[in-house]
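In: Structural data only, the sequence is not supplied:
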């Protein structure tokens, strides 16, 4: 379970996230939506320990990210919104580096690297340097690295950006399987159709506040029964 308790974050006197509360149970694909500048990436960076929390707390499976960051970081895999990292490494070097960090045994890592890179269509590029990869290939190698140690919690910031349709389908199936095994997939996206297809629950954030948290049925009941997600999203995030 992910528990986000009244977290706040300010930059140069401007509040990006204000007393935000979220509770995400196990076994869910959880969509995190909001317009640009709503506070999505800031929230995710606090969840992963990249940014310190000004006020409030975040726990992942009972571990406080601020009080015990090393233990908490072993529980999740994080795909950032930018995949331009470790560009001078070869693909296989990067994956082995990640596997070493998380103590993935040799036989298991070889099997998972083969399976994942073949599924994403980058197996034949593993001996090439990441700086030669296309944007989509960089996204695939980062996603592969995240999935290598099979973390309980996936935190994905716009994970489908740059993926071709086959790879996007593969990742969505992996997300469904992960949640079916009682784990958590937390992801932000601008693709509303993906949310309707995939998500068990959704939260919509605007101006650093959660405007809604629940499933699609609850959202439609709260607003207009026949509205689609796009109309509801626009209604919830209109200028205050």
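Out: Cool, got the structure. The structure displayed is predicted, hence computed values, not measured ones.
In: drop to CA atoms for contacts and neighbour counts, all remaining ones
Out: Noted.
In: What helix or strand is the residue nearest the centre of the chain located in?
Out: Centroid check for the chain by C-alpha atoms, centre = their mean gives residue 156 as the closest residue, at 1.5 Å. Using DSSP states H and E, residue 156 sits within strand 153-157.
In: Compute the first-to-last residue distance for stretch 63-80.
Out: Counting by C-alpha to C-alpha, to the nearest Å, you get 21 Å between the two ends of stretch 63-80.
In: Pull out the buried positions in that stretch.
Out: Going by neighbour count (16 or more other C-alpha atoms under 10 Å), the buried part of stretch 63-80 is 63-66, 72-73, 75-80.
In: What is the distance between that stretch and the centre of its chain?
Out: In terms of C-alpha atoms, centre = their mean, to the nearest Å, the centre of stretch 63-80 is found 13 Å from the chain centre.
In: one step back: list the ones among the buried residues of stretch 63-80 that fall in helices.
Out: 72-73 (DSSP state H).
In: which one of the buried residues of stretch 63-80 sits closest to residue 143?
Out: Distance to residue 143 across the buried residues of stretch 63-80 (C-alpha to C-alpha) is lowest for residue 79, with 6.3 Å.
In: ok, structure two:
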């Protein structure tokens, strides 16, 4: 579970990137976080993951406060950032093992877990190559593998499907569904509204740092008394903001 209560973040003491945001993402749910560029999505995710601090408000992950008990909170989640261009000098297997070391994954279970992830993402033959030699999609896959190797309760994914080929995209969406159905939490941002419409149990739409809507797609249709697509409702909701 992820909980944000009255979270605010300003830049330069003036522009509020996130403004009094309150949000609850329960267990057993795929939660989509949607908004136009500059809406506050990535700032929110960086605060949830402890990369930056909010000016005010409380953020907890499975009851652990990211501000006061950051190590305990960070043990609860795996975070895929919006850019996979990291640790380029390492080989794929070295990176995933490094992440396993960081989260103290026992040697007797990590090997099987790494090979299962590599199999699902078609990365088995590439594990011995340097990340620098990977395509963008392969880098994205190795970052996802590194995040999932400690089997975190909460997945926090910032545009995770960008650059993935159709098969890998399908695999990740399948794994997200499995994770939520097992009673755990998936929180992800995406620009691909068709994916959000088909995959998410609930969505929140943020613009200019404020939540404009939070609920199921069906609730959104009922609210606007319309049976059009999520894309159409999203454009209608954000055009005047």
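Out: Nice, thanks for sending it over. Bear in mind that the values here come from a model prediction, so they are computed numbers and not experimental data.
In: How about the contacts made by the residue lying closest to residue 63 of structure 1 once chain neighbours are set aside?
Out: Closest residue to residue 63 of structure 1 apart from its sequence neighbours, by C-alpha to C-alpha, 6 or more residues apart in numbering: residue 72 at 5.6 Å. Neighbouring residues of residue 72 of structure 1 by C-alpha atoms under 8 Å, 6 or more residues apart in numbering: 60, 63-65.
In: Relative to residue 198 of structure 1, how far out is residue 72 of structure 1?
Out: 26 Å.
In: same thing with residue 42 of structure 1?
Out: Taken as C-alpha to C-alpha, the span from residue 42 of structure 1 to residue 198 of structure 1 is 23 Å.
In: Just want to know which of these two has more residues nearby.
Out: residue 42 (19 against 16; other C-alpha atoms under 10 Å).
In: any idea which element the residue nearest to residue 31 of structure 1 when sequence neighbours are not counted lies in?
Out: Of all residues not flanking residue 31 of structure 1 in the chain, residue 202 sits nearest, at 4.5 Å (C-alpha to C-alpha, 6+ apart). Assigned by DSSP H and E, residue 202 of structure 1 belongs to strand 201-206.
In: which other residues reach that strand?
Out: 28-35, 38-40, 195, 210-216, 233, 236-237.
In: how much does it stray from structure 2?
Out: On superposition with structure 2, the mean distance recorded for strand 201-206 of structure 1 (mean C-alpha distance after the TM-score superposition for structure 1) is 0.3 Å.
In: what's the helix or strand following that strand aligned against in structure 2?
Out: Next in sequence after strand 201-206 of structure 1, counting helices and strands by DSSP H and E, comes strand 209-214. Matched against structure 2 by TM-score structural alignment, strand 209-214 of structure 1 falls on residues 210-215.
In: And residue 94 of structure 2, how far from residue 113 of structure 2?
Out: Look at residue 94 of structure 2 and residue 113 of structure 2: by C-alpha to C-alpha, they are 14 Å apart.
In: what does residue 11 of structure 2 give?
Out: From residue 11 of structure 2 to residue 113 of structure 2 the distance is 41 Å (C-alpha to C-alpha).
In: Let me know the secondary structure of residue 186 of structure 2.
Out: strand (DSSP: H, G, I helix; E, B strand; the rest coil).
In: Contacts only, for residue 179 of structure 2.
Out: Contacts of residue 179 of structure 2 by C-alpha under 8 Å, 6+ apart are 28, 185-186.
In: residues of stretch 93-106 of structure 1 that come out buried?
Out: Buried residues in stretch 93-106 of structure 1 (16+ other C-alpha under 10 Å): 93-96, 98-99, 104.
In: Now go through those residues and say which are in strands.
Out: Among the buried residues of stretch 93-106 of structure 1, no member is found in strands (DSSP state E).
In: which parts of stretch 171-188 of structure 2 are buried?
Out: Buried-residue list, stretch 171-188 of structure 2, by 16+ other C-alpha under 10 Å: 172-173, 176-177, 179-180, 184-188.
In: Sorry, slip of the keys, the one I care about is stretch 42-53 of structure 2.
Out: Neighbour-count burial for stretch 42-53 of structure 2 [16+ other C-alpha under 10 Å]: 42-50, 53.
In: Make TSV from those residues and add secondary structure and distance to residue 161 of structure 2 to it.
Out: Below are the buried residues of stretch 42-53 of structure 2 laid out as TSV (DSSP: H, G, I helix; E, B strand; the rest coil; distance: C-alpha to C-alpha, whole Å):
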residue	secondary structure	distance to residue 161 of structure 2
42	helix	15
43	helix	19
44	helix	19
45	helix	16
46	helix	18
47	helix	21
48	helix	20
49	coil	19
50	coil	23
53	coil	26
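In: Just give me the closest of those to residue 230 of structure 2.
Out: Distance to residue 230 of structure 2, by C-alpha to C-alpha, is smallest for residue 42 among these, at 20.9 Å.
In: nearest residue to that closest one other than its sequence neighbours?
Out: Leaving out its chain neighbours, residue 42 of structure 2 is closest to residue 158 (C-alpha to C-alpha, 6+ apart), at 7.3 Å.
In: and that neighbour, how far is that from residue 129 of structure 2?
Out: Taking C-alpha to C-alpha, one finds residue 158 of structure 2 at 25 Å from residue 129 of structure 2.
In: So those two - more neighbours on which side?
Out: Comparing residue 158 of structure 2 with residue 129 by other C-alpha under 10 Å, the one with more neighbours is residue 158, at 22 against 15.
In: Which parts of structure 2 are helices?
Out: Using DSSP H, helices in structure 2 cover 41-48, 70-74, 92-102, 107-120, 136-148, 166-181, 193-199, 217-223, 230-238.
In: Of all these, which one comes closest to residue 15 of structure 2?
Out: Going by C-alpha to C-alpha, the one of those nearest residue 15 of structure 2 is helix 41-48, 12.5 Å.
In: Could you list every helix and strand that that closest one packs against?
Out: Helix 41-48 of structure 2 sits against strand 15-25, strand 154-158, with contacts defined as 3 or more C-alpha pairs under 8 Å, 6 or more residues apart in numbering; DSSP states H and E.
In: so of those, which one's packed in deepest?
Out: strand 154-158 (a mean of 23; mean count of other C-alpha atoms under 10 Å).
In: tell me the contacts of the residue nearest to residue 172 of structure 2 when sequence neighbours are not counted?
Out: With sequence-adjacent residues excluded and distances taken as C-alpha to C-alpha, 6+ apart, residue 172 of structure 2 is closest to residue 161, at 7.9 Å. By C-alpha under 8 Å, 6+ apart, the contact list for residue 161 of structure 2 reads 169, 172, 190.
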